[in-house]
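>>> Sharing a model prediction with you, sequence too.
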Amino acid sequence: MTLQSTDVSALLARWETERPADEAIRFEGVTRTWAELADRVRRVAGALRAAGLVPGDRVAVLDLNHPSCLELTLACAQIGTANAVVNFRLAPPEIVYVINDAKARILFVGPEFAGAVAGVRDKLPGVERVIHVGGEQDEYEAWLAAQEPDPQVHPSRPDDCFVQLYTSGTTGFPKGAMLTHRGMLAHSANVAEDFELSPSDVVQVAMPLFHVGGTSYALLALYGGARMVMARTPDPAAVLDMLERERITHTFLVPALMAAMTQVPGAAERDFSSLRALSYGASPMPLPVMRACLELFPDRMHQVYGMTEACGVVSSLGPQDHSDPAVAHRLISAGTPIHGVQIEIRDPGTGEALPTGEPGEIWVRTEQLMAGYFGKSDATAAAITLDGWLRSGDGGHMDADGYIYVTDRIKDMIISGGENIYPAEIERVLAEHPSVADVAVIGVPDERWGEVPKAVVVAAPGQTVDEAALLAYCRENLASFKCPKSVDVLDELPRNPTGKILKKDLRKPYWEGRDRTVV
């Protein structure tokens, strides 16, 4: 299915015209048809205009998943404004930073976060009004109902931003990626083609809407005209129940959630026959978890690699590569570029293209790219080259068959005695050891080699980590120069609000007072 348009608003208009009475979205027992959804979006558009918002302005949403966030995103697309969706896992000072950075004029808040917002309200001088969504204090429905539907569509340009999602900020404050009509439409078209999405399908939106795995997946369903079923939170048992009950055909999940799903009692007895494409990504999947998931969801799994700056997915490893023993080595790859995406491996210092198999930085070129980081021209220039390549910051290589292997963030690479060591390679081995539940590998100072790998692990339930045994296990499975030289055991690893391990925090004690910059 293709849509000849450069404006996201045309998506909703199409399905309202062609299938007005068909179900568009379901959330916690409430359903909306395409006609009803379109009417609500036009009322939101009218309410935003009545509040004085003009093209280029921002609103912000701080909430768990709720259809109002999608309605606001679509209304912003209609009137030329943008919805900045805030990561609800952030600490209050970080929430304040994001809302102020976005220059949001109206803030929409779910009941779980009303108290937090009240506590920082005086630190949000640009917010003219706070509107509560859901719960006993709900103001959103009355605000929407008070407006007549506004049919006027702002003549947006393809590169106008209508939704702003913030990067995770492992090295500092988050940056607002300005996602555009062109980018989101290209992403939806490319993924819909590769994953064979059609109007007869049912898409589960379980990931948070502040992440591309939530918002971009919701817009993918809208692009394909598929029925969307939204979960407020990604609870393992509830997600499994929804997959079966709603006859879901397409979903995107993260490995940590999938690992928990495999442990839900009775999961293997459920009927997932309707499911055709289970995409997973956003973090590496340990091989033991992958094996369990392949048993639960055979011939359905797609590993995807992507980034906020590219509206989501840029490469995919399909079901055949998951199940064919002859290419088992590909299970640790990120697959091949999806339709409409170019990927090259470049020298991170010179920007020169590197030969097949040689490690470097992953560069991406596609119409899916963001317009830039909001209010940060220097960061934008550092990320996107003049000829349109996005520097991902990820290290990796491409094999002779075009499969991409993501090794690590460039900044996490360890250089020991002139050898480049990628922690992810070591982490994959350590994750297989029965005594290890969680693992991160960092570089620490060494007088002889400059730096050497150190493993930081969390013990599996009921297990005790034996440092000598773990190091011996590494020597059996890794080249000697890659093996950690020491092991630390922690109760838990530090993570940012999106679940990424904060290696900078793990490295900091070892590098204080030295020349290396810890980022």
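Looks like it arrived, so ask away. Numbers count the residues shown, from 1 in each chain.
>>> make it CA atoms for all contacts and neighbour counts henceforth
Noted.
>>> which residues does the residue nearest to Met261 when sequence neighbours are not counted contact?
The shortest distance from Met261 to any non-neighbouring residue, by Cα to Cα, 6 or more residues apart in numbering, is to Pro236 (4.9 Å). Pro236 sits next to 257-258, 260-261, 264 when contact means Cα atoms under 8 Å, 6 or more residues apart in numbering.
>>> Use this one as the comparison:
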Amino acid sequence: MDIQTGASLLVPMRVNRTSIGLLFGALQYGLLPVLIKPTMPANLMCDIVEKIGGSFVVATAATKSVFWARGYAVLGEEFEGSQVLCGPSKCELQKIHLPGLIGILSSGSTGMPKIIIHPFSNLLRNALMHIDAIGLDSSDTVVLNLPLNYSYGLVAGLLATLLAGSKGVLVDPQRVDMRRVLNAYGVTTCMGTPSSVLANFPADSLARLKRLTVGGDAMRANLALSLLSAMKCGEIFATYGLTEAGPRVATWRLEAPTIQHYQAVPLGVPLENVRLSLSENECDDAYRELLVETPTVMHGYLGDEAGTCAVLDRPGGTLRTGDLFGSRDGMLFFSGRLKRVIVRGGENIYPAFVEEAVMRFPDIEDVWVTGEAHDALGQIPIAYLISSKLIDVGALARELRRYLPTSHIPTRWEQVREFPVNIRK
């Protein structure tokens, strides 16, 4: 069977050499690799194939039967338990894509699953911008532990490591003792998200690192200070970005005095040739949407022209991030997401702003504030706390009056062991 140049190939990206080989092989052959989670259900993969048309998929021994039942055909020999399958004849090819493009399945700025299309050359350029921002070079050894279907792990991890000439160590943190890896390979550089960094990297191991980058979500002040305490000599960088931007757009080297003064981590310095600004027409003057102009902005969402136009004013133009920031003393601080707002009696309450105030108090490890329907007010804020100690929520609510308007203080509190897996802060 002939494989048509420009057709798409769904690649479940595991943190291993096989997935990396599939990615580069697809690009070399002129296909459009679409990177997805390795745990994505086969039925959902089939739905994506039917939506974008004419796709090939990489199936495992566990998922082949689902594809075969839907009329997929085997293409080529089996390799390491996986096999490339061709979509059924009813999935007619909707569009031939130009060679050199890559698709990354993401929630997108709207929170709905989308395939974000980038020229691979832009991802390489963004990786070089990231290298310059954190000072990565050929003497470094980088732990590559983030998922490779995740733009942060792919671009700031794998591609940056390759372009810098650094040594990369592929690690699945769920299967490997990270402490042993850091010691055995003389690792200089680690990367993680705020929720995973302390869990994956023991404090005694962090002390020996040269560099740590943290991104993928807002970093709280208490976590930043804990990391600074653990890393005595190395540098810690808070990185900001989104897949639509390529993904990295700003980086800030953590400094304890600034974090202690503002009780928050600032956005940081735009990468080379990136321009950051705040929108002019939001209804709340204190917090406005961050706008990004970057040479590595996406082409758009695959098969979704309306969705693309909603966040990108023109091809290669200004990107709306959906993230709200406030300005203090010339620095920008994250305050919430445009779609994540509680409207209480006509007043906008941004959960991230409330969460930041709650996290000032000791013994609270994390907090999630969300809205609950209310007959008279429309919505009211409620909060879920994670702490190893029993929190006196009445005393906490009274103390919060020092930092928040009364309308912003949650009306109901619940202490839990963990948050739902699908929450988006």
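Yep, it's here. Just so you know, these numbers come straight off a predicted model, no measurement behind them.
>>> Pick the one among the contacts of Pro236 of the first structure closest to Pro319 of the first structure.
Closest approach to Pro319 of the first structure among those (Cα to Cα): Met258, at 16.2 Å.
>>> quick one: the alignment partner in the second structure of the closest one from Pro119 of the second structure, how far?
Correspondence of Met258 of the first structure to the second structure, assessed by TM-score structural alignment: Val197. According to Cα to Cα, to the nearest Å, Val197 of the second structure stands 30 Å off from Pro119 of the second structure.
>>> same check, this time on Ile134 of the second structure
23 Å.
>>> ditto for Gly216 of the second structure
On the measure of Cα to Cα, Gly216 of the second structure and Pro119 of the second structure end up 21 Å apart.
>>> Looking at the two, which one has more neighbours?
Set side by side, Gly216 of the second structure and Pro119 show more neighbours around Gly216, with 21 against 18, by other Cα atoms under 10 Å.
>>> Which residue is the nearest non-sequential neighbour of that one?
Nearest to Gly216 of the second structure is Thr193, by Cα to Cα, 6+ apart, at 5.5 Å.
>>> Just give the number of residues close to the aligned partner of Phe297 of the first structure in the second structure.
Aligned by TM-score structural alignment, Phe297 of the first structure pairs with Met231 of the second structure. Neighbour count for Met231 of the second structure, taken as other Cα under 10 Å: 21.
>>> How about the contacts made by the nearest residue to Met231 of the second structure once chain neighbours are set aside?
Counting by Cα to Cα, 6+ apart, Ala207 is the residue found nearest to Met231 of the second structure once chain neighbours are left out, at 4.3 Å. With contact set as Cα under 8 Å, 6+ apart, Ala207 of the second structure has these partners: 230-234.
>>> One more: Glu414 of the second structure?
383-385.
>>> Ala424 of the first structure matches what in the second structure?
Checking TM-score structural alignment: Ala424 of the first structure goes with Ala352.
>>> That match: neighbouring residues, count only.
By other Cα under 10 Å, neighbour count at Ala352 of the second structure equals 22.
>>> For Thr60 of the second structure, see how far away it is.
Following Cα to Cα, the distance that separates Ala352 of the second structure from Thr60 of the second structure is 40 Å.
>>> The first structure: which residue goes with Arg412 of the second structure?
By TM-score structural alignment, Arg412 of the second structure lines up with Ser486.
>>> One more: Gly186 of the second structure?
Under TM-score structural alignment, Gly186 of the second structure pairs with Arg247 in the first structure.
>>> Could you check how far that match is from Glu193 of the first structure?
21 Å.
>>> and if you look at Val133 of the first structure?
35 Å.
>>> What of Ser9 of the first structure?
20 Å.
>>> And for Ala379 of the first structure?
Taking Cα to Cα, one finds Ala379 of the first structure at 32 Å from Glu193 of the first structure.
>>> the more surrounded of those two?
Using other Cα under 10 Å, the more surrounded residue of Ala379 of the first structure and Glu193 is Glu193, with 17 against 13.
>>> Nearest spatial neighbour of Trp449 of the first structure, chain-adjacent residues omitted?
Per Cα to Cα, 6+ apart, closest to Trp449 of the first structure is Gly417, 4.5 Å.
>>> what sits against that neighbour?
Counting by Cα under 8 Å, 6+ apart, Gly417 of the first structure has contacts 448-451.
>>> Return the mean post-superposition distance for the helix or strand Val289 of the first structure falls within against the second structure.
Here Val289 of the first structure, judged by DSSP states H and E, is contained in helix 287-296. Once the two models are superposed, helix 287-296 of the first structure sits on average 2.5 Å from its counterpart in the second structure (mean Cα distance after the TM-score superposition for the first structure).
>>> other SSEs contacting that helix?
helix 255-262 (3 or more Cα pairs under 8 Å, 6 or more residues apart in numbering; DSSP states H and E).
>>> could you pull out the helices for the stretch 1-150 of the first structure?
For the stretch 1-150 of the first structure, the helices defined by DSSP state H, counting those that start in this stretch occupy 9-18, 34-50, 67-79, 92-102, 114-120, 140-145.
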